[in-house]
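Colleague: fold the stuff below for me.
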Amino acid sequence: MKKALLGIILLITIAAGVLYVKSPLRPVNWYPDATIGLNNMFSPNTALSAVTIYNRSALIGPEDIYVSDDGIAYTGLANGAIVSFPVSSPNNSRVIANTGGRPLGIRGDNEGNLIVSDPIRGLLSVSLGGRVNVLVNSFEGAPLRLIDHHDIAENGDIYFSNASSRFGIDDYLHDFLEASATGSIYRYSPESGETNMVMSGIFFANGVAVGPNDEFLLVAETGKSRILKYHLKGKRKGETSIFANNLPAMPDNISFNGTDTFWVGMVSLRDWRVEALAAFPAIRRMLGALPMEWLEPKEGYGFVLGFDIHGNVVANYQSPNVYNTVTAAYEHNGNLYLGSLHSNGVAVLSLGR
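Modeller: Model (predicted):
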């Protein structure tokens, strides 16, 4: 019995050693911020159960949503397609182009084109006629592996996130295990063609939104379940502060409704099991050698938050099972249009205004 036990211990030790050596991760210690969980301003509710979901069969993985002033919605799908549909007839979608990658963030510029964040192809300009042009896919000679989201300032400058300099879209979960915080924010000038780094050292830099009058930039730091604020003007120009902290879920894309509200898709609730490993990099390194599908979160949850321009929570919409893994929320004419990584179709929620 004793020999059998020693044998089992030896096999476990060898297996752990193999996983450790095989893993591509080089994890670091990190310390999750506290959270009040789903309490107080984040109390559970079923508000998202009131959504209407359109075009489930055609819109597979609509990760981000943009609606133009004339009522045409645009999104990017898992198969690389960029599609549009009238908000008055959301089941009638048509394919504009295919990036050949995986389009994530999508916004319209002042020239009538779509600007698309594609982690495989780069930051793209897509004409409504279907022409795809690469604007940026590297910086100072290094590839930008995971361009994730962006927003466009009044002068046309594009602020975009590169979620990780270590991992791409196919192994992005490794970034959360490694916690090396290699995400960055860049500014691309269409006028000059120049790209400059604005922020760095972000734990999975995700959603980006320019605030009113281009005074500041919001950035979702998904790995730390918080939203950062980068000051673009005024006495604090160039400084970074905290816009929203201690969130009970992980923020994804951000959009500004143009007047008073930032909408944030909360892609996943915080997982205490993951955060409990924050101080154990050796264990996380071994996990990095396991098949990626084993690491994929299995539980989905629908969650959208609205913040005023000062970071106060002004809207809290949730649902455990109607429309999950919400990555985007975009307001247009009193409706909120939702996108998701794993729920098919575009969900629409009436805001009653």
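
Colleague: going by C-alpha atoms from here, please, whenever you check contacts or count neighbours.
Modeller: OK.

Colleague: show me the helices in this protein, by range?
Modeller: 2-22, 173-178, 272-275, 281-287, 292-295 (DSSP state H).

Colleague: Proceed likewise with the subsequent sequence, for comparison:
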Amino acid sequence: MKSESAEINTSASPQITWTGRQIFLVALLPVITCLLFVSSPIDPLPYTFPSPLPRLEAGLKKNTLLQQADRWFEGLLIGPESFAADTNGTIYTGTADGRIFSIKQKGLSLVARTGIDHPQCGSAEFEPRCGRPKGMKIGPDGKLYVVDSYKGLLKVDLDTGDVETVVSNKDGSEGVPFRFLNSMDISSDGIIYFTDSSNKWERRDFRYAVLETRPDGRVIRYDIRTGICRTLLSGLYLANGIALTADEDALLIAEMSIARIRRFYLKGEKAGTSDIFVDNLPGYPDNIKLNTRGNFYVGSGSVRFKGSSPIGSFLDLIGPYPSVKKVIAAVTPLSAYNVFMPKHALVVEINIDGLIVGSLHDPGVVRIGAASEAFEFNGTVFIGHYQSPYLGVLSSATINAERSA
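Modeller: So this is what the prediction gives:
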């Protein structure tokens, strides 16, 4: 007589199917226990991203346009993230070591420094002293206005290289110091709009700001004519890129840590109010720039689309769980966070209705490691990123040919 155990049909046993989210959370259980023994530098809030994740279809259809870009000034420009242009066709950009350069006919010249000159400029330790120039634009007076993450709103005389502090981080707006200045735009009548990404974290700690997912960013308005500086909009999630619409009726503001762009109305019946321009983006939006088609190029700090990671989007997975985020911040060095970033560079093109009408990709980051900004000028798209040791350069004709194919 066979035993009872021998009569069990093991092939009929129920099969357990695990989702990527379940595997991720179970794998983190031992790590979560660390929370009992270590302190965390962040105090995060829960956040649930929209679902499902975007798919690479229609305007987001995968291509290799960014792989056709040239690399200029390799090893000479470290972290050229944002760009401006003057009427003479000269391009300006700032770098991770606090320098501002001009680019003319593929020639590179130093214009100014926003902080000290030191051999360790470019390191996180010296960043507050050396400066970190970010958003910039030529003002109506012909001066180059720059927001430096640590120094404030600055004005650069392009003839002499002299740097003047217009509003320091210490003075800030309405008694609240600036902490993390990031991006800017200037209206035709001399109003400067710029973002202060966080009232807690400095630029060198921006990954903590991303993990905390707190609405502590704001938009500042500065009038060149009157010198009046005031807060225009607050309660933003890591306020990053900012751009005026073509008619200057509204501002678009990237809320990087939650993958959306907010619109603030400057004129009309809705003046002084804001709404969501586009949500559930396939990447975490960085700088926003108008292009020649009247649309907006939006760079991506990293990506979050269907298939971008075997377990799903990392921030989507951990977003609802503050305890998990605390542990990650406690045990992961800031220098190691790139391991969580999928290898895919992406720029999206969004029209005035908030629809994604095109995109530029480098799957596998073969040519362009990442794209914080895509700035189109005189038939060329300049591509920068805060960590890239080069300037990406792509012909607008190449992009147009792909679109018409």
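
Colleague: after superposition, what is the TM-score?
Modeller: The TM-score (TM-score structural alignment, normalised by the length of structure 1) is 0.91; 338 aligned residues with a Cα RMSD of 1.9 Å.

Colleague: name the stretch among the helices of structure 1 that sits most buried.
Modeller: Of these, the one with the most neighbours on average (mean count of other Cα atoms under 10 Å) is helix 173-178, at a mean of 22.

Colleague: let me know how buried the counterpart of Gly94 of structure 2 in structure 1 is, in neighbour terms.
Modeller: Alignment note (TM-score structural alignment): Gly94 of structure 2 maps to Gly76 of structure 1. Residues contacting Gly76 of structure 1 under the criterion other Cα atoms under 10 Å number 32.

Colleague: pretty sure Gly76 of structure 1 sits against Ser84.
Modeller: No. Gly76 of structure 1 lies out of contact with Ser84 (Cα atoms under 8 Å); the separation is 9.0 Å.

Colleague: give me the neighbour count for the residue nearest to the match of Gly94 of structure 2 when sequence neighbours are not counted.
Modeller: Leaving aside its sequence neighbours, Gly76 of structure 1 sits nearest to Ile82 (Cα to Cα, 6 or more residues apart in numbering; 4.6 Å). A count of neighbours around Ile82 of structure 1, defined by other Cα under 10 Å, yields 26.

Colleague: repeat for Gly201 of structure 1
Modeller: The burial count for Gly201 of structure 1: 13, using other Cα under 10 Å.

Colleague: give the contact list for the counterpart of it in structure 2.
Modeller: Taking TM-score structural alignment, the alignment pairs Gly201 of structure 1 with Gly235 from structure 2. When contacts are counted by Cα atoms under 8 Å, 6 or more residues apart in numbering, Gly235 of structure 2 touches Pro215, Asp216, Gly217, Arg218.

Colleague: ok, the equivalent of the second one over in structure 1 to Phe243 of structure 1 distance?
Modeller: Think Asp216 of structure 2. Alignment note (TM-score structural alignment): Asp216 of structure 2 maps to Thr182 of structure 1. As defined by Cα to Cα, to the nearest Å, Thr182 of structure 1 lies at a distance of 20 Å from Phe243 of structure 1.

Colleague: and for Leu338 of structure 1?
Modeller: 22 Å.

Colleague: so these two - more neighbours on which side?
Modeller: Leu338 (27 against 18).

Colleague: so for the more buried one, what's the nearest residue that isn't a sequence neighbour?
Modeller: Closest to Leu338 of structure 1 by Cα to Cα, 6+ apart is Ala329, at 4.6 Å.

Colleague: pretty sure that neighbour is touching Gly339, no?
Modeller: Yes. Contact criterion Cα under 8 Å: Ala329 of structure 1 and Gly339 qualify, at 6.6 Å.

Colleague: the closest residue to Ser102 of structure 2 other than its chain neighbours: how many residues sit nearby?
Modeller: Of all residues not flanking Ser102 of structure 2 in the chain, Tyr92 sits nearest, at 4.5 Å (Cα to Cα, 6+ apart). By other Cα under 10 Å, 24 other residues sit near Tyr92 of structure 2.

Colleague: for the nearest residue to Ile228 of structure 2 once chain neighbours are set aside, give its distance to Lys134 of structure 2.
Modeller: Nearest residue to Ile228 of structure 2 in three dimensions, chain neighbours excluded: Tyr222, at 5.8 Å (Cα to Cα, 6+ apart). Tyr222 of structure 2 sits 17 Å away from Lys134 of structure 2, taking Cα to Cα as the criterion.

Colleague: list the contacts of the residue nearest to Gly76 of structure 1.
Modeller: Ile82 of structure 1 neighbours (Cα under 8 Å, 6+ apart): Tyr74, Thr75, Gly76, Val95, Ile96, Ala97, Asn98, Thr99, Pro103.

Colleague: can you select the buried ones from these in PyMOL?
Modeller: A single PyMOL command is used to select the members of those judged buried by 16 or more other Cα atoms under 10 Å:
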select buried, resi 74+75+76+96+97+98+99+103
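
Colleague: farthest pair in the contacts of Ile82 of structure 1?
Modeller: Tyr74 and Thr99 (13.9 Å; Cα to Cα).

Colleague: so how far is Leu317 of structure 2 from the equivalent of Arg102 of structure 1 over in structure 2?
Modeller: By TM-score structural alignment, Arg102 of structure 1 lines up with Arg132 in structure 2. To Leu317 of structure 2, Arg132 of structure 2 is 32 Å away according to Cα to Cα.

Colleague: those two: which is more packed in?
Modeller: Arg132 (32 against 19).

Colleague: not counting residues beside it along the chain, what's closest to that one?
Modeller: Of all residues not flanking Arg132 of structure 2 in the chain, Gly98 sits nearest, at 4.8 Å (Cα to Cα, 6+ apart).

Colleague: so who does Ser284 of structure 1 touch?
Modeller: In this structure residue 284 of structure 1 is Arg, not Ser. Pro27, Leu177, Glu178, Leu277.
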